[in-house]
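1. quick one, structure for this:
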Amino acid sequence: MAKQIFVNLPVRDLPKSKAFYEAIGFTNNPQFTDDTAACMVLSDTIYVMLLTHAKWGSFTKKPITNAHEASEVSLALICDSRADVDAMVKAGAAHGGKADANPPQDLGFMYQRSIEDLDGHNWEPFFMDMSRMPQG
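-> This next block holds a predicted model:
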């Protein structure tokens, strides 16, 4: 069985966060979604669980970091093309996210941008063309 990852993120507004993640390419799995959590699926191995602050609090007593003010995690996600990177950032920004919260990078063989979700969680979609990677 392939390894799967479930990224759990605390969110302030579950419906708006679901709409944001749907806009950037995730689909909702209603089997694991209710008023306190939403399972957002990107592939058969990548899932994001959006959890209300109350639900998050049932898993840990640590305070929730304000990701708008402090760096907590950066989630890099490979895309099929530069255009897909741009489309993801554009769609996220159109649904309340912050485009290019970190400076875009274009190294020729690798192209990367960033998009913060509504709660400040940082995603870095990127494209790599290994045939253009410098040798040595």
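2. when you work out contacts or count neighbours from here on, use the C-alpha atoms and nothing else.
-> OK.
3. so what's the spatially closest residue to residue 74 that is not a sequence neighbour up against?
-> Spatial nearest neighbour of residue 74, excluding adjacent residues (C-alpha to C-alpha, 6 or more residues apart in numbering): residue 122 at 5.1 Å. By C-alpha atoms under 8 Å, 6 or more residues apart in numbering, the residues touching residue 122 are 73, 74, 75, 101, 114, 115, 116.
4. let's see this one next, to set against the first:
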Amino acid sequence: MHKMVFINLPVTDLPRSKAFYQGLGFEVVPAYTNDQAACIRISDTIFAMLLVRPFFQTFTDKTIVDPATHVQALSCLSCESRAEVDEVVAKARAAGGSTPRPPLEYPGMYGHGFADPDGHTWELMYMEQDATAQGHAS
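-> Sure thing, here's the model as predicted:
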């Protein structure tokens, strides 16, 4: 059985956040969506849980920081090609997101990223097959 990943993100405006992720082509899973949370299917094994801030706070005693000014994690999704990286970034911009930095080139790798309307950063990476086999990650 494959493991599933659920990335929980605090959001300030749930309808806006749902619309943003739908604009990227991701699906809302109705069975796990209500007025406090939305489950976004990124792939068969990766989901983003968009949780309104007060609801998110019930899962932790730690202070929630503003993702527009503080980073706690960078989520990275693989892409099938350089073109897919650029297409997803374009969709993110069109849906109201931003691009905090320009695309990056590494030996055997190409990456870019976006920030959602709340400031959560997502990296997108295309890795050539030869590069993944040789372990080029620096």
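5. rewinding a little: from the contacts of residue 122 of structure 1, which land in strands?
-> 74, 75, 115, 116 (DSSP state E).
6. are any of those buried, and which?
-> Using 16 or more other C-alpha atoms under 10 Å as the burial test, these include 115, 116 as buried.
7. can you put the ones in strands among the contacts of residue 122 of structure 1 in a markdown table and add distance to residue 1 of structure 1?
-> Formatted as a markdown table, these follow (distance: C-alpha to C-alpha, whole Å):
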| residue | distance to residue 1 of structure 1 |
| --- | --- |
| 74 | 26 |
| 75 | 23 |
| 115 | 31 |
| 116 | 31 |
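8. nearest to residue 132 of structure 1, of the ones in strands among the contacts of residue 122 of structure 1?
-> The shortest approach to residue 132 of structure 1 among those belongs to residue 75, at 23.7 Å (C-alpha to C-alpha).
9. so the closest one sits against residue 123, correct?
-> Yes - contact criterion C-alpha atoms under 8 Å: residue 75 of structure 1 and residue 123 qualify, at 4.7 Å.
10. all helices of structure 2, in order?
-> 14-23, 53-57, 82-94, 129-134 (DSSP state H).
11. using TSV, lay out the ones you listed together with distance to residue 66 of structure 2.
-> Listed next are those as TSV, based on distance: least, C-alpha to C-alpha, whole Å:
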stretch	distance to residue 66 of structure 2
helix 14-23	15
helix 53-57	11
helix 82-94	20
helix 129-134	34
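12. I'd like the ones you listed laid out as TSV, including mean neighbour count and distance to residue 33 of structure 2.
-> Shown next, in TSV, are these (neighbours: other C-alpha atoms under 10 Å; distance: least, C-alpha to C-alpha, whole Å):
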stretch	mean neighbour count	distance to residue 33 of structure 2
helix 14-23	18	10
helix 53-57	15	13
helix 82-94	18	22
helix 129-134	11	36
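13. of all these, which lies closest to residue 8 of structure 2?
-> helix 53-57 (8.0 Å).
14. look up how far residue 107 of structure 2 lies from residue 46 of structure 2.
-> Residue 46 of structure 2 sits 27 Å away from residue 107 of structure 2, going by C-alpha to C-alpha, to the nearest Å.
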